[in-house]
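A.B. asks: need coordinates for the following:
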Amino acid sequence: MSGAWTEEPDAEPDPRRWWGLWTIALAQLMVVLDGTIVNIALPSAQRDLGMSDGDRQWVITAYALAFGGLLLLGGRISDLVGRRRTFVIGLIGFAAASAFGGAATTPAMLFGARALQGVFAAVLAPSALSLLTTTFTDPRERGRAFGIYGTLSASGAAIGFIVGGLLTEYLTWRWCLYVNVPVAVLGVVGALTLLHDRHARAGTRLDVPGVLLGCGGLVAIVAGFGEAEPRGWTDPLVPALFAAGTALLAVFVWWQTKAAVPLLPLRVLKDRTRLGCYLTMALAVIGMFGMFLFMTYYLQTVLGYSPVRTGLAFLPMTASILTGSTQISARLIHRVPPRALMVPGMLLAATGMLFLTRMTVHSEYATDILPALVLMGLGMGLTFMPVFSTSTAGVAPEDSGVASAMLNTSQQVGGSIGTALLNTVATSSGSAYVAARLGEAHRPADLTAQGTVHGYTVAISCAAAIMLLASLSAGLLVTARPPRPYAATDAPDAPVPESVG
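C.D. replies: This next block holds a predicted model:
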């Protein structure tokens, strides 16, 4: 269906809904932040626990694998048993897993704790987004609420670098995990006192074959990208995981047309605008996560920044995301079509990426890095807020959890793809650059650093191209009109359109 979507608000909006928003946003920030907070702490943890170079990547991959692979299951569980209940369970479980990881004495304990964090994040994240969707139904309020939520989701990775650097430099790497415990306690208290659930479907059967097929396929795909980085793309295990994941997902789609109570009702994906939002999110995150990875290593290993200084270098981008989300997108979302924000947002982000391709071993932060980060921040702020708001609008209440999970799945799978794919591009390009100049009579003394930076710029060029694809997908697929407030003249029993496009 094409046209504007409307939502009928409750007769009496919850007076505590804005306090509840901060509880939801705090939980989302914790989940997103934990995808990167351990990155800067990883060298210290590796030395402390005696991890091998081959195994250290599992500190990152174990979290992404469990999180990305189980999101659909977490979203459907939140629909079936109640969103506030799963929100609280997710917070408690995440805190326990974080405490377990902070106390780890062996690499296996840390890997297991990170996997458990991913499991509970897969329950927590879709519950948080669906609670936000059902709490804010007026389009103007929804715009402001999703602006805040989108800002935290988009900037959480950068904030993770800042917090990780501070905790590692002034305390120990273990506090990168322990810090989740007090945050989760605050979230539980806020959830029990400020949030309530309007829709629950306790007692409905879960689609067990769909769980096994869908989650198994996603786990295989995410694992394939995780293994591609240390093993290489030609290792037999990598294509085998991709083939298995693709086959499982194909069977999963077929099964969803037959299941009485499907894990992922295909009606959620049949909407053109919603599908465009999912695709735009995945492509944007592929480019964004690759940029975070390269810029972190560039600032520390090439420019010699400390962990804290590296984290602080991302602050302007975080401020730009906040500006783009809350001061631009949130003010315009009810006046212009969502793609009128998403398309220029991705073009701005791509421009910032292209600006970074000019960096060298001797680049200056203020003139060569800062402008690019500001452009990317504004672009992501313009894009992510309408993506979050539009992709969850008009969804039947019983599907809001799984629709939210699909958006989070797009983020996690996109992040895994971006990290593995672009890191492989950077490594191979950098190695080729160095090899081509080893025989030169007057090769530069900093050839290795030059090769590293060359690899980064090639990979960032690829990331910019992916951002342009995100802009194209938003322009072609996201056809929704601006949301309009529910009018008194609307028939009270008129059905809310399923489609947002």
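
A.B. asks: every contact and neighbour count from this point should use C-alpha atoms.
C.D. replies: Noted.

A.B. asks: element containing residue 373, please.
C.D. replies: According to DSSP states H and E, residue 373 maps onto helix 370-391.

A.B. asks: and that helix, how far out from the chain's middle?
C.D. replies: Chain-centre distance of helix 370-391: 13 Å, with Cα atoms, centre = their mean, to the nearest Å.

A.B. asks: show me what counts as buried in that helix.
C.D. replies: Across helix 370-391, burial judged by 16 or more other Cα atoms under 10 Å covers 370-391.

A.B. asks: and that helix, what does it pack onto?
C.D. replies: The contact analysis (3 or more Cα pairs under 8 Å, 6 or more residues apart in numbering; DSSP states H and E) places helix 370-391 against helix 139-170, helix 272-297, helix 315-322, helix 339-356, helix 400-437.

A.B. asks: residues in contact with the next helix or strand after the third one?
C.D. replies: Sequence order places helix 330-332 as the next helix or strand after helix 315-322, per DSSP H and E. Residues lying outside helix 330-332 but in contact with it, judged by Cα atoms under 8 Å, 6 or more residues apart in numbering, are 143-144, 146-147, 385.

A.B. asks: structure for this one too, so we can compare:
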Amino acid sequence: MEIRTAEPLGGTRRWWTLPVVSAAQLLVVLDGTIVNIALPSAQQALGMSDGSRHWAITAYALAFGGLLLVGGRISGALGHRRAFALGLTGFAAASALGGMAEVPGTLFAARALQGVFAALLAPAGLALLAETFTEGRERGRAFGVFAAVGAAGSAVGLIAGGLLTEYASWRWCLYINIPVALLALLGTVFVPRSLPVRGGRLDLTTALLGTGGFTGVVYGCAEAESRGWGSPVVLGLLAGGVVLLVAFVLAQRRLLWHRERGGAFLAITLMFLGMFGFFLFMTYYTQTVLGYSPVRAGLTLIVNALAALAGSTFIAGRLHGRVRPALLIQGGLLAAAAGMFVLTRLTPDSTDILPLYLVPAMVLTGLGLGCVLPPTAMLATAGAAPADLGAASATYHAGQQLGAALGTALLNTLGISAGALTACLGVLLLAALLHLFVNLEGRPA
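C.D. replies: Below you'll find the model as predicted:
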């Protein structure tokens, strides 16, 4: 069966793809955290109950992560540029709806719609980048910039959420997406056209296995906070989700069991698990223990965002093609683990906490995340057939979302404690060891 991909790429026009896709990546990642700091204000304004407020965050995570695999298939069927434009349009409309919400249900529905369109936008964007930049060093540069935006996006979301909530309104945490989405949409005019592809291996049944599995695990983690981990409902959701995810992996073994690609999926999932535990710890610790305002707590994370940018551009980007991607990934995981280790040394008697503990931890975790994202993003799509680009891109983003959900659940369960930090440290060390093992197991055929 014939596979049709992008139109021929030439001149400087294709470089428009990079800022356009990076802007969309910022939207997707930023919206995973920007509402967190605004949530208390939104809860008070809309009269949310304590038991339902988590849906302002969970609705986005569930829809986004749960539909990514379906979104990857749709992106291939429509053509990645067309799917990308549709995702941007829908995301902007959903953001407007959420900003105008007068009751909790409207906000929850808008957040779910944001997730739906993000699930189309994210795999389409990464697929556009992968098929546009295929040669050596320019590929490394493009993925370095893309990953830098993604690496800094979560911290930027917390910073922006604090500033907008303090000096404007919680509603602007949603409205801010609209001009960014519209600018990116205008930029798609200059992105080379990507034609629909046929012959992909990911059928709808397989996509639904992944969707159901992801939804079961993430929803189970969300419900554990109120029901407890021993609840039959929680255990049933988690068990069902794991079974479906295993079935998905078996069905997609030709895509996922590629040594380097599978290692990239594993590394990014566990990296996000550890990092989202870190972000949640920093948010709670700085506000509840150190007494920082939401704005100051958010601004503190600038150090982490800058370190992530430096890791993506000045380390991973410049070393592309000079060292093996696996070395960058393992080095980044170990750097992030070192940052987590610094935090485990905190005690009630610790002094000079910001310069001696928080800043070193933010620098190390930021550099680590920045070193992991570019090579994993490249390996996730490297060697994939054109028809499989959407599926590979979607699986990569789904791994990020699954890790983020598990990291959040881990910290919510263990609380702001040394035990939670030790668990995150263990996850990052495990990720480094597993990735090393996978890369020692031989070469792909």
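
A.B. asks: what's the TM-score here?
C.D. replies: For this chain pair, the superposition-based TM-score is 0.93 by TM-score structural alignment, normalised by the length of structure 2; 438 aligned residues with a Cα RMSD of 2.2 Å.

A.B. asks: in structure 1, which residue is most central in space?
C.D. replies: Centroid-nearest residue in structure 1: residue 411, 3.7 Å away (criterion: Cα atoms, centre = their mean).

A.B. asks: trace that residue over to structure 2, please.
C.D. replies: If you follow residue 411 of structure 1 across to structure 2 using TM-score structural alignment, you land on residue 400.

A.B. asks: helix, strand or coil for residue 13 of structure 1?
C.D. replies: On the three-state scheme (DSSP: H, G, I helix; E, B strand; the rest coil), residue 13 of structure 1 is labelled coil.

A.B. asks: quick check: residue 277 of structure 2 touching residue 414?
C.D. replies: No - look at residue 277 of structure 2 against residue 414 with Cα atoms under 8 Å: they stay out of range, at 10.3 Å.

A.B. asks: need the residues touching each of these two.
C.D. replies: residue 420.

A.B. asks: can I get the helices and strands packed on helix 370-391 of structure 1 in JSON lines with distance to residue 188 of structure 1?
C.D. replies: Formatted as JSON lines, those follow (distance: least, Cα to Cα, whole Å):
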{"stretch": "helix 139-170", "distance to residue 188 of structure 1": "18"}
{"stretch": "helix 272-297", "distance to residue 188 of structure 1": "29"}
{"stretch": "helix 315-322", "distance to residue 188 of structure 1": "26"}
{"stretch": "helix 339-356", "distance to residue 188 of structure 1": "34"}
{"stretch": "helix 400-437", "distance to residue 188 of structure 1": "19"}
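
A.B. asks: what do we get in structure 1 for residue 105 of structure 2?
C.D. replies: In structure 1, residue 105 of structure 2 lands on residue 108 (TM-score structural alignment).

A.B. asks: tell me the contacts of its match?
C.D. replies: Per Cα under 8 Å, 6+ apart, neighbours of residue 108 of structure 1: none.

A.B. asks: host element of the equivalent of residue 90 of structure 2 over in structure 1?
C.D. replies: Aligning on TM-score structural alignment places residue 90 of structure 2 opposite residue 93 in structure 1. Here residue 93 of structure 1, judged by DSSP H and E, is contained in helix 83-102.

A.B. asks: mean deviation (superposed) between that helix and structure 2, please.
C.D. replies: Helix 83-102 of structure 1, aligned to structure 2 and superposed, deviates on average by 0.6 Å (mean Cα distance after the TM-score superposition for structure 1).

A.B. asks: buried ones in the next helix-or-strand element following that helix, by neighbour count?
C.D. replies: Using DSSP H and E, the helix or strand that directly follows helix 83-102 of structure 1 along the chain is helix 107-135. With burial defined by 16+ other Cα under 10 Å, the residues of helix 107-135 of structure 1 counted as buried are 107-135.

A.B. asks: comparing residue 277 and residue 414 of structure 2, which residue is more hemmed in?
C.D. replies: The residue with more neighbours, out of residue 277 of structure 2 and residue 414 and counting by other Cα atoms under 10 Å, is residue 277; that gives 27 against 13.

A.B. asks: the more buried one matches what in structure 1?
C.D. replies: Under TM-score structural alignment, residue 277 of structure 2 pairs with residue 290 in structure 1.

A.B. asks: and the strand or helix carrying residue 245 of structure 2, what does it pack against?
C.D. replies: According to DSSP H and E, residue 245 of structure 2 maps onto helix 232-251. Secondary-structure packing of helix 232-251 of structure 2 (3+ Cα pairs under 8 Å, 6+ apart): helix 204-227.

A.B. asks: average distance between the helix it packs on and structure 1?
C.D. replies: Averaged out, helix 204-227 of structure 2 is 2.0 Å away (mean Cα distance after the TM-score superposition for structure 1).

A.B. asks: residues contacting that helix, please?
C.D. replies: Here helix 204-227 of structure 2 has contacts from 51, 58, 62, 65-70, 73, 231, 233-235, 237-245, 247-248, 251-252, 402, 405-406, 409, 412-413, using Cα under 8 Å, 6+ apart.

A.B. asks: same check, this time on stretch 45-60 of structure 2
C.D. replies: By Cα under 8 Å, 6+ apart, the residues outside stretch 45-60 of structure 2 that reach it are 32, 35-36, 39, 42-43, 102-104, 107-109, 111-116, 219, 222, 226.
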